[in-house]
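Peer 1: sequence and predicted structure below; questions after.
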Amino acid sequence: MIRFVIALLAATLVIAPAQAQRVKDLGGFQGIRTNQLTGYGMVVGLPGTGDDNLEYTVQSMKGVASRFGLQLPPGVSPALKNAAVVMITAELPAFAKPGQKLDITVSSMGKSKSLRGGTLILTPLQGADGQIYAMAQGNLAVGGLGAEGADGSRIVVNIPSSGRIPEGATVERVVDTGFDRAPFLTFNLARADFTTAQRVQDAINSRFGGARARAIDGVSIAVQAPAGADVRAELMSEIENLTVEAAEARARVIVNARTGTVVINSAVRVSPAAVTHGKLTVRIDEAQNVSQPLPFSKGETVTEQHSAVNVEEEKKPMFLIQPGPKLADVVKAVNAIGASPADLVAILEALKEAGALKAELVIL
């Protein structure tokens, strides 16, 4: 199986030529990003699968009731089997305007067995700065299912303690990106690479002329832009659709020792090396021999324990890895060794230590 995976990767990576990519696929403009929102609320209307009488659930219910002028009698601790305390999470897209809708995820905080059939009560969603940016409310869509018998047996399908509300939140506040006032537009690459940053700079300058773009480091490219949100939006659109041939990634070999998955990128190189691969197997066979006494004798039937220990070593000749400038040479050498996933990790580590593998080895 592992040889098939490596061979498939070789066919994909060796044959595929380098292709130009859109600038928008290499990164994004600084400040144009999503923002995480969170909220603390209550889900009601559950069919007896709620938190019951947890203290913070009771406090939360009293807080909800107080919004409507309802004061629960002192000392009253209602059994809230039909309610559950939850956390709400959502992502606020860049340039989201008041009135737009957001999808939200609702997850139980307490011992609620299921949120199926519940309704989220109006809950404010806050950003990292503590300001309210959206309000959430609605009926939950829960993909999980749970059932429990009288004897305590229980079956759970998926995760019934978490659900989603499509378009369950409404944006109330705009996040100021400041892109229309900053002295420069800064484009940040998703992966740091000085060569790619230089190529993005050259592509922008070639399109707009002059020295409008300047690579600050291996991630950021500063672009001079005129004032005005509409003019900058047009400029950013043109920059995002420029095509650039990204630099070849660093040579890496990724090995997942648990699943046996091996990924080798096209930058990997090998030097001459000799590798031997074999296995030592120790086999112990246990048997019992029965000894019968002669007829009419006073002897007794006894059993004798017999152990047979055998050591077998699989003999394989030493294999020579030839120097190769292509990924296909690496794949051919690994296939010839016929290593299992566990043995392959050890072989690759040994090649790395010997200096024959010209790549970064990452073990997951």
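Peer 2: That came in fine, so what should we check first?
Peer 1: okay, CA-based contacts and neighbour counts for the rest of this
Peer 2: Fine.
Peer 1: can you list contacts of stretch 335-351?
Peer 2: Defining contact as CA atoms under 8 Å, 6 or more residues apart in numbering, one finds that stretch 335-351 is touched by 2-3, 255, 257, 259-261, 273, 276-277, 319, 357, 361, 363.
Peer 1: also stretch 236-243?
Peer 2: Residues contacting stretch 236-243 (CA under 8 Å, 6+ apart): 20-24, 203-204.
Peer 1: please tell me I have it right and residue 89 contacts residue 37.
Peer 2: Yes. Using CA atoms under 8 Å, residue 89 is in contact with residue 37, at 5.7 Å.
Peer 1: rewinding a little: tell me which of the contacts of stretch 335-351 fall in helices.
Peer 2: Applying DSSP state H to the contacts of stretch 335-351, the entries found in helices are 2-3.
Peer 1: just flag the most distant two among the contacts of stretch 335-351.
Peer 2: Maximum pairwise distance among those (CA to CA): 26.8 Å, between 259 and 273.
Peer 1: quick one: contacts for residue 27?
Peer 2: Residue 27 neighbours (CA under 8 Å, 6+ apart): 187-191.
Peer 1: repeat for residue 174
Peer 2: 95-98, 133.
Peer 1: let me know the closest of the residues you listed to residue 266.
Peer 2: Nearest member of these to residue 266, counting by CA to CA, is residue 95, at 39.1 Å.
Peer 1: which of residue 259 and residue 273 has more residues huddled nearby?
Peer 2: residue 273 (15 against 11; other CA atoms under 10 Å).
Peer 1: surely the more buried one is in contact with residue 356?
Peer 2: Yes. If you go by CA under 8 Å, residue 273 and residue 356 touch, sitting 6.2 Å apart.
Peer 1: hey, where'd the helices end up in the stretch 51-200 of the chain?
Peer 2: 55-67, 194-208 (DSSP state H, counting those that start in this stretch).
Peer 1: tell me what the last one is packed against?
Peer 2: Right, helix 194-208. Applying 3 or more CA pairs under 8 Å, 6 or more residues apart in numbering; DSSP states H and E, one finds that helix 194-208 makes contact with strand 213-215, strand 220-224, strand 243-244.
Peer 1: which neighbours do residue 89 and residue 37 share?
Peer 2: Contacts common to residue 89 and residue 37, judged by CA under 8 Å, 6+ apart, are residue 125.
Peer 1: is it true that residue 169 touches residue 132?
Peer 2: No. Between residue 169 and residue 132 there is no contact under CA under 8 Å: 11.8 Å.
Peer 1: who's more crowded, those two?
Peer 2: residue 169 (24 against 17).
Peer 1: once you drop chain neighbours, what's closest to that one?
Peer 2: In space, residue 169 comes closest to residue 136 once its chain neighbours are excluded; the distance is 4.0 Å by CA to CA, 6 or more residues apart in numbering.
Peer 1: another one to put next to it:
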Amino acid sequence: MRFYKQKEYCIQFLVPTMLLTLMVTVGIQAQGRLNSHVKVQHAQGKKIVGYGLVAGLDRTGDRTISSRGSQFTVQSIANMLENFGINVDPSRLRTRNVAAVMVTADMGPYHARGSEIDVTVSSLGDASSLKGGVLLETPLLVPGTKKVYAKAQGALVVGGVKSELGASRISRNGSLTARVPGGGIVEDNEVFELNANEPLGLVLEKPGYINARRITEAINTNFDEEIASVFNPGLIKVEWPDAFQEQGMKNIFISTIMEQKVELHKPARVVVNERTGTVVAGGNVTINNAMVSHGSVQVRTQVNPLISQPPALSGGETKVVPVPQVGISEESAQNVVLDPDTNVQQLAEALNSLGLNPRDIISIFQALDRAGALQGELIVM
């Protein structure tokens, strides 16, 4: 790599400088068990949802007074108290310790009655934070149905933090979304049974012709007969051997398939998250001949207050007049010439040497992709 200077103009906003860290993963081939890469067809889980209340908030819940208050929260509190034999007038409720929330969860096809599942809680009203709250018992069902599949309750785990005083407010991550680990208890679930009259379907987590062929070959080799075939890049169909026709033997047959180790193809990818400034690249990503140039023009704006004092006895008023100031400072650009087949570690060293922040690095990856120099798939989240 060669470094040299040249003059170049580029406008950017000032943000804190951070170093780039690239996660180097496995090479283009990776061996793993099939249960990490395929699922049984038709063995689908359910997305269940419910409406509930979170109590115990420290005056950060929904407003229940004034015309801007959350009317559904007020009505929900009144209905809940009525279920306990307490009749209240909704118009007389005064509280900021309760918030209306939507509760969501994923229930797998094999979750039996009594199984615990994690639930996610999201604020529905104008609450400012769910920190410290407790979710009251909430029935969960599939939207459009009336059958209750699970019930959720428990203390919230909030990852974000929010603080405000007067007009000042500081927040980090989200404090209006929380989780209740193991807070859902499965009440009911349909029993999934395999049909011996139809082939076993294996759905690939990441469809692809190469991996579908390799999985098919591994299954046929393991059972020493042609029982598996590629239906499409995302689906493999396996015929049931004669020795595995009973329901109990079917489960053994599936477990035998799932514990097989197969060498799968891993595509070269670079994943960037523009919102958080995160960049993750696989170790099999390479860069063709390319030149990266980075320069900046820093634009600063500032408003200084100036006190305007009129002459005595002039009848004028003393006022504070804002005086705007604008300054522009230019920096020289740095160039990095990338040699053929530069790997991600070398690219990381080159970009870090320029003192770039993550969002600049994301822009560079996007430019390399458009220039055809990035030997891999760029995924922007």
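Peer 2: Cool, the structure landed. From a predicted model like this one, the values you see are computed outputs, not experimental measurements.
Peer 1: before we move on, back to that, tabulate the helices and strands packed on helix 194-208 of the first structure (a markdown table), appending mean neighbour count.
Peer 2: Listed next are these as a markdown table, based on neighbours: other CA atoms under 10 Å:
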| stretch | mean neighbour count |
| --- | --- |
| strand 213-215 | 22 |
| strand 220-224 | 21 |
| strand 243-244 | 20 |
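Peer 1: how many residues are close by the residue nearest to residue 169 of the first structure?
Peer 2: 25.
Peer 1: please apply the same query to residue 170 of the first structure.
Peer 2: Neighbours around residue 170 of the first structure, by other CA under 10 Å: 20.
Peer 1: ok, it - contacts?
Peer 2: Residue 170 of the first structure neighbours (CA under 8 Å, 6+ apart): 98-102, 134-136.
Peer 1: between these, which is closest to residue 225 of the first structure?
Peer 2: For those, the nearest to residue 225 of the first structure is residue 98 (27.7 Å; CA to CA).
Peer 1: tell me which helix or strand residue 32 of the second structure sits in.
Peer 2: strand 29-33 (DSSP states H and E).
Peer 1: mean shift of that strand relative to the first structure?
Peer 2: Compared with the first structure after the fit, strand 29-33 of the second structure shows a mean deviation of 2.6 Å (mean CA distance after the TM-score superposition for the first structure).
Peer 1: can you name the next helix or strand after that strand?
Peer 2: strand 38-40.
Peer 1: once aligned to the first structure, how far is that next one on average?
Peer 2: Relative to the first structure, strand 38-40 of the second structure is 2.0 Å off (mean CA distance after the TM-score superposition for the first structure).
Peer 1: let me know the next secondary structure element after that strand.
Peer 2: strand 46-55.
Peer 1: report the buried residues of that next one.
Peer 2: Buried residues in strand 46-55 of the second structure, counted by 16 or more other CA atoms under 10 Å: 48-55.
Peer 1: and for stretch 164-172 of the second structure?
Peer 2: Buried, per 16+ other CA under 10 Å, within stretch 164-172 of the second structure: nothing.
Peer 1: can you list contacts of that stretch?
Peer 2: So stretch 164-172 of the second structure is contacted by 160-163 (CA under 8 Å, 6+ apart).
Peer 1: ends of that stretch, how far apart?
Peer 2: 12 Å (CA to CA, to the nearest Å).
Peer 1: and the nearest residue to residue 163 of the first structure once chain neighbours are set aside, what is it in contact with?
Peer 2: Closest residue to residue 163 of the first structure apart from its sequence neighbours, by CA to CA, 6+ apart: residue 142 at 4.4 Å. The contact partners of residue 142 of the first structure, by CA under 8 Å, 6+ apart, come to 115-117, 160-164.
Peer 1: neighbour-wise, which one of those residues leads?
Peer 2: Highest count within these by other CA under 10 Å belongs to residue 115, 35 neighbours.
Peer 1: which one of the buried residues of strand 46-55 of the second structure sits closest to residue 283 of the second structure?
Peer 2: residue 48 (38.3 Å).
Peer 1: which one in the first structure is aligned with the closest one?
Peer 2: For residue 48 of the second structure, the aligned position in the first structure is occupied by residue 37, per TM-score structural alignment.
Peer 1: in this structure its match contacts residue 93, no?
Peer 2: No. Counting by CA under 8 Å, residue 37 of the first structure stays clear of residue 93, with 10.5 Å between them.
Peer 1: buried stuff in stretch 259-279 of the first structure?
Peer 2: 260-271, 277.
Peer 1: just stretch 368-376 of the second structure next, same as before
Peer 2: Buried, per 16+ other CA under 10 Å, within stretch 368-376 of the second structure: 368-369, 373-376.
Peer 1: of these, closest to residue 253 of the second structure?
Peer 2: Closest to residue 253 of the second structure, out of all of these and judged by CA to CA, is residue 376, at 37.1 Å.
Peer 1: just checking, that closest one touches residue 285?
Peer 2: Yes. In this structure, residue 376 of the second structure is within contact of residue 285 by CA under 8 Å, at 5.7 Å.
Peer 1: which neighbours do these two share?
Peer 2: With CA under 8 Å, 6+ apart, residue 376 of the second structure and residue 285 have common neighbours 268-270.
Peer 1: look up how far residue 263 of the first structure lies from the nearest residue to residue 184 of the first structure once chain neighbours are set aside.
Peer 2: Leaving aside its sequence neighbours, residue 184 of the first structure sits nearest to residue 224 (CA to CA, 6+ apart; 5.1 Å). Noted for residue 224 of the first structure: a distance of 40 Å to residue 263 of the first structure, by CA to CA.
Peer 1: what's the answer for residue 191 of the first structure, then?
Peer 2: 19 Å.
Peer 1: what of residue 305 of the first structure?
Peer 2: 50 Å.
Peer 1: quick one: what's aligned to residue 67 of the first structure in the second structure?
Peer 2: So residue 67 of the first structure corresponds to residue 83, using TM-score structural alignment.
Peer 1: what number of residues lie near its match?
Peer 2: Neighbour tally, residue 83 of the second structure, other CA under 10 Å: 9.
Peer 1: swap in residue 85 of the first structure?
Peer 2: Every residue meeting other CA under 10 Å relative to residue 85 of the first structure is counted, giving 25.
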